[in-house]
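Colleague: model this:
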Amino acid sequence: MRIVTAKEFQDWLSHGEVLEKDSHGAKVIRLTDGKLLKIFRSRRLPLLARLRPDAARFDDRARRLQAEGIQTPTICETCWIDRDKLVSACLYEPLAGLPLDKLFRDNRDQFDTLLPQFAAYIYLLHQRGIYFRSLHLGNILRTPEGHFGLIDFLDIRFKGRPLGGTLIRRNFQHLRNYLQRRKVQNFPWEELMTAYRAASKSSS
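Modeller: I've put the predicted structure just below:
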């Protein structure tokens, strides 16, 4: 991984559009050419973070998901922003689509219509052994072609076999916690679970 110069990073900050930030600074920047720069400030042990920086782990997960037929952004480059402070980054082509949280807010009827497909998509992830702790409406896109894709998956785990009941319940609890934190009202939870069970039965 190359080390980005301070001037290059400052140019990205000056000319790009900051889409996400936290108390430490920018997290996602849209560059002038349309690519996105995703910045990782690692909280892992320094030795592990240097040997396997978060940007490289994100890239690896993108490739593994794509190999499973799961759509993700296309990674163009991984780099160090500040190796001493364990700040790495991915430069990638964004995945076209509409986040499901926006669809839920702006077009509830369409979201409800898509609910069986959304449930079947979650079931597909589980059957492929993909445990996505950050399973929530903001991390799943509806693409223009009518498919789904994932956009923020650093904490994803590949179990190598279909998820068991405990992990499935835990995964749905992550989604439920997200809805509660965001104070999402009137989410069709029972309908989602019914559709998930229907997806499970139809595949057996």
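Colleague: For the rest of this, base every contact and every neighbour count on C-alpha atoms.
Modeller: Noted.
Colleague: What degree of burial does the closest residue to Pro94 other than its chain neighbours show, as a neighbour count?
Modeller: In space, and not counting its chain neighbours, Pro94 is closest to Pro73: 5.0 Å by Cα to Cα, 6 or more residues apart in numbering. Counted with other Cα atoms under 10 Å, residues neighbouring Pro73 total 20.
Colleague: and the longest helix for the chain?
Modeller: helix 108-127 (DSSP state H).
Colleague: check contacts around Leu141.
Modeller: Applying Cα atoms under 8 Å, 6 or more residues apart in numbering to Leu141 gives the contacts Ala96, Gly97, Leu98, Pro99, Leu100, Phe148, Gly149, Leu150, Ile151.
Colleague: Strands of the protein, residue ranges please.
Modeller: With DSSP state E as the criterion, the chain has strands at 2-3, 17-22, 25-30, 36-41, 74-82, 87-93, 98-99, 130-132, 140-142, 148-150, 156-158.
Colleague: one more to line up against the first:
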Amino acid sequence: MHRLSQKELDGLTENAAVLESDGLGAKVLKLNDGSFLKLFRKRSRWSSETLRPYARRFAENARDLQRLGFTSPEIIQVYALPGPINATAVHYWPLPGKTLRQALSQSSPEQRRALVERFGELLAKLHEAGVYFRSVHLGNVLVLPDGQFGLIDLADMRIGRFPLSLGKRQRNLKHMRRYAEDNRWLFEENRDALRAGYSRPAPRKAQQLFPG
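Modeller: Got it, this is the predicted structure:
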């Protein structure tokens, strides 16, 4: 992790566009060269982030996903930012495309079914590879220009050595049901397509997750 001085940070972010922000300030910046800088500010002095900063988790997860054959942002650098609260940032090249949520909203019923089926296959492959993407939803899965899927917003992810347990798979599905739009497309209108896609890499688990 490279520690930036205030002068280096100011130079890096000069004329940057703020893409996301919260009550603490900018969260995601688009820099002049088109790369992104995602900032993580600690809300308390002592937390799990002290030992493993979220910026580092994001970068490590992106690289591990690529090693496993999934598409994720290309990492440029991880920074420790100047200031008293030990904030960190990850600098990366963003993936092109639109979110799966956007793609579904712009698709016909037949196209939605095909996308949901392919998403079910992606989800099963992640689970079989030991990837527990705790905050997965249709807004952090991208449909790339070539039609393949990419993953973003990667800090809230654990990658283990073994396939996920049934309980963790169920929790992953339950999380997606919190979003009304996602729930309608995945579990109401296209549940059979989601099950069919999930069944290809994980037929036995699909029977338990999608009974009937």
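Colleague: picking up where we left off before, compile the strands of the first structure into CSV and extend it with columns for distance to Phe58 of the first structure.
Modeller: Formatted as CSV, these follow (distance: least, Cα to Cα, whole Å):
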stretch, distance to Phe58 of the first structure
strand 2-3, 16
strand 17-22, 17
strand 25-30, 14
strand 36-41, 9
strand 74-82, 9
strand 87-93, 8
strand 98-99, 19
strand 130-132, 13
strand 140-142, 16
strand 148-150, 12
strand 156-158, 9
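Colleague: With respect to Glu190 of the first structure, which of the ones you listed lies nearest?
Modeller: Nearest of these to Glu190 of the first structure, taken as Cα to Cα: strand 140-142 at 19.6 Å.
Colleague: Have a look at how far, on average, that closest one is from the second structure.
Modeller: Mean deviation of strand 140-142 of the first structure from its aligned counterpart in the second structure after superposition (mean Cα distance after the TM-score superposition for the first structure): 0.5 Å.
Colleague: any idea how far that strand is from the chain center?
Modeller: 9 Å (Cα atoms, centre = their mean, to the nearest Å).
Colleague: Would you confirm that Ala80 of the second structure contacts Met1?
Modeller: Yes - if you go by Cα atoms under 8 Å, Ala80 of the second structure and Met1 touch, sitting 6.5 Å apart.
Colleague: between these two, who's got more neighbours?
Modeller: Ala80 (20 against 12).
Colleague: and the gap between the more buried one and Asp153 of the second structure?
Modeller: 19 Å (Cα to Cα, to the nearest Å).
Colleague: Need the counterpart of Ala198 of the first structure in the second structure.
Modeller: Taking TM-score structural alignment, Ala198 of the first structure has Ala196 as its aligned residue in the second structure.
Colleague: Next: Asp60 of the first structure.
Modeller: In the second structure, Asp60 of the first structure lands on Glu60 (TM-score structural alignment).
Colleague: Skipping adjacent residues, who's closest to the spatially most central residue of the first structure in space?
Modeller: The residue lying closest to the centre of the first structure (Cα atoms, centre = their mean) is Asp152, at 1.9 Å. Nearest residue to Asp152 of the first structure, sequence neighbours excluded (Cα to Cα, 6+ apart): Asn139, at 5.7 Å.
Colleague: which residues does the one you found contact?
Modeller: By Cα under 8 Å, 6+ apart, the neighbours of Asn139 of the first structure are Pro99, Leu100, Leu150, Ile151, Asp152.
Colleague: Leu65 of the first structure now?
Modeller: Gln71, Thr72.
Colleague: ok, now with 10 Å
Modeller: Residues in contact with Leu65 of the first structure (Cα atoms under 10 Å, 6 or more residues apart in numbering) are Asp59, Gln71, Thr72, Leu125, Arg128, Ile130, Gly149, Leu150, Phe153, Ile156, Phe158.
Colleague: Need the residues touching each of Ala80 and Met1 of the second structure.
Modeller: Ala55, Arg56, Thr88, Ala89, Val90.
Colleague: OK, contacts around the third one?
Modeller: With contact set as Cα under 10 Å, 6+ apart, Thr88 of the second structure has these partners: 1-4, 38-42, 49, 53-56, 78-82.
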